[in-house]
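Q: just coords:
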């Protein structure tokens, strides 16, 4: 029975993706059998409830797919989402993967050994916008890896400015955002509750010189804040955003 289960595991387990106990159970591997397979060298244990086939190593998409089974709303967002969809200024060596989610989660330490990442649960939209709006796999990509569409990623990028993301780099990305869809962007701007984010997207839109960036002031006025927004980041740099 164990040999047949092992054969099934070798045939069905996705390569590069850590296996949790639920996945192993679906392939007929009980916790006791998993322990036996670890001792026998057929499985390696990465952490509690995380296993990998013998000779396999975690891939970027495999790690994200594994985490998405455990972290509500996990998706690739912001700068990374734009980069994966062809919007980039410079090609970074071993770029950091920007991950967003709905709730905090203690990501296992082994993840950082295989993938540079940042993780946040910043809530920039109101409760009327379904949390999965604008999240979908890339064409031909891992179906379990959700990525923000460019319009949502633009707001997430703006949210990160001053928190490790520079305004200069964000401006440099704008020439590559020719295909932003005004109606889709408008949906996210309408439901965005952060003054900083809405004003930054307005300013970034102006810098793009594309038609989609010409009429974003109305979303700033919707929030009803007529005062200057200003903040100093941890490096002492001040970001000031005017209401108009």
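A: Everything's here; your move. Because the structure is predicted, anything quoted here is derived from the model rather than measured.
Q: From now on I want contacts and neighbour counts done on CA atoms only, so please keep to that.
A: Will do.
Q: Mind naming the longest helix for this protein?
A: helix 195-208 (DSSP state H).
Q: Helices of the chain, start to end?
A: 2-12, 21-26, 31-40, 60-68, 78-84, 109-114, 150-160, 167-173, 182-191, 195-208, 217-222.
Q: and of those, who's closest to residue 52?
A: When the helices of the chain are compared by Cα to Cα, helix 31-40 sits nearest residue 52, at 9.4 Å.
Q: Give the full set of residues in contact with the residue positioned nearest the centre of the chain.
A: Closest to where the C-alpha atoms of the chain average out (Cα atoms, centre = their mean) is residue 76, at 1.9 Å. Residues in contact with residue 76 (Cα atoms under 8 Å, 6 or more residues apart in numbering) are 97-100, 145-148.
Q: dropping in the other structure now:
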């Protein structure tokens, strides 16, 4: 029995690299029964940070382990986006200097229940991947690291993380800003959006237009363009010119987001007063 345990645990070290999390169902599909897993935990060969999920003992568990596990082990489209992605890429540090309190996670399906029970300092906020007309290709079978770290799929790129430079899927700033605007005014403010836009000096106009073309929300597209029009960044002019040519579908009618702003006459959407946005 002991030899059986050791043989299976040796294979598990290959199947489950250090730091990754795996649910019971995934391990059962690969020949590891619940009783066998319980035996591994009892002997200290596995750890169970939450009911129904396992990992190899090692470095302290971090939120990045959970995200990478979802993308690598569990499959399905998942990435860090919205405000979290902007923070990680250095575009929101002047607004929120004390580190992450929550992680904005975008998925194609409902997240597993154990994700909220890992005892992490950060709280996961799950969003469905419905803002864009294309899905984000899953990164659960990454190519060799040198290629994976340069991979971009629909505004999401793999960023190196951890001792082994594991590819962590994080939205690029163009997509992250659109995701943030989708939360206005429900969970984010117009004023916060205006301040963030002031820091997006190095966006790519081609990527912005591709994402605007795929974006399903008229509100998000109009708000993005209205806020961008206030900036003098190099990428803004070609984006606005393309919108003027009708290359971005903006719908009809006015869009009022919240009280306290003013209506942008061109894009017909409520935006913060410029003096308020400057603080």
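A: Received the coordinates, thanks. The model shown is predicted, which means the values in this text are computed figures rather than measured ones.
Q: hmm, back to that, can you list the helices of the first structure in a markdown table and add mean neighbour count and distance to residue 120 of the first structure?
A: Converted to a markdown table, the helices of the first structure look like this (neighbours: other Cα atoms under 10 Å; distance: least, Cα to Cα, whole Å):
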| stretch | mean neighbour count | distance to residue 120 of the first structure |
| --- | --- | --- |
| helix 2-12 | 13 | 32 |
| helix 21-26 | 15 | 26 |
| helix 31-40 | 15 | 32 |
| helix 60-68 | 20 | 14 |
| helix 78-84 | 23 | 11 |
| helix 109-114 | 12 | 15 |
| helix 150-160 | 24 | 10 |
| helix 167-173 | 16 | 19 |
| helix 182-191 | 17 | 19 |
| helix 195-208 | 22 | 16 |
| helix 217-222 | 17 | 24 |
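Q: okay, the ones you listed in a markdown table with distance to residue 239 of the first structure next?
A: Shown next, in a markdown table, are these (distance: least, Cα to Cα, whole Å):
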| stretch | distance to residue 239 of the first structure |
| --- | --- |
| helix 2-12 | 51 |
| helix 21-26 | 46 |
| helix 31-40 | 52 |
| helix 60-68 | 32 |
| helix 78-84 | 19 |
| helix 109-114 | 31 |
| helix 150-160 | 12 |
| helix 167-173 | 9 |
| helix 182-191 | 20 |
| helix 195-208 | 10 |
| helix 217-222 | 17 |
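Q: Would you tell me which of these gets closest to residue 91 of the first structure?
A: helix 78-84 (8.9 Å).
Q: What separation do you get for the residue mapped onto residue 34 of the first structure from the second structure and residue 3 of the second structure?
A: Aligned counterpart of residue 34 of the first structure in the second structure: residue 37 (TM-score structural alignment). Using Cα to Cα, to the nearest Å, residue 37 of the second structure is found at 15 Å from residue 3 of the second structure.
Q: try residue 34 of the second structure
A: Taking Cα to Cα, one finds residue 34 of the second structure at 18 Å from residue 3 of the second structure.
Q: now do residue 160 of the second structure
A: 37 Å.
Q: So for these two, which sits in the more crowded spot?
A: More crowded of residue 160 of the second structure and residue 3, by other Cα atoms under 10 Å: residue 160, with 16 against 8.
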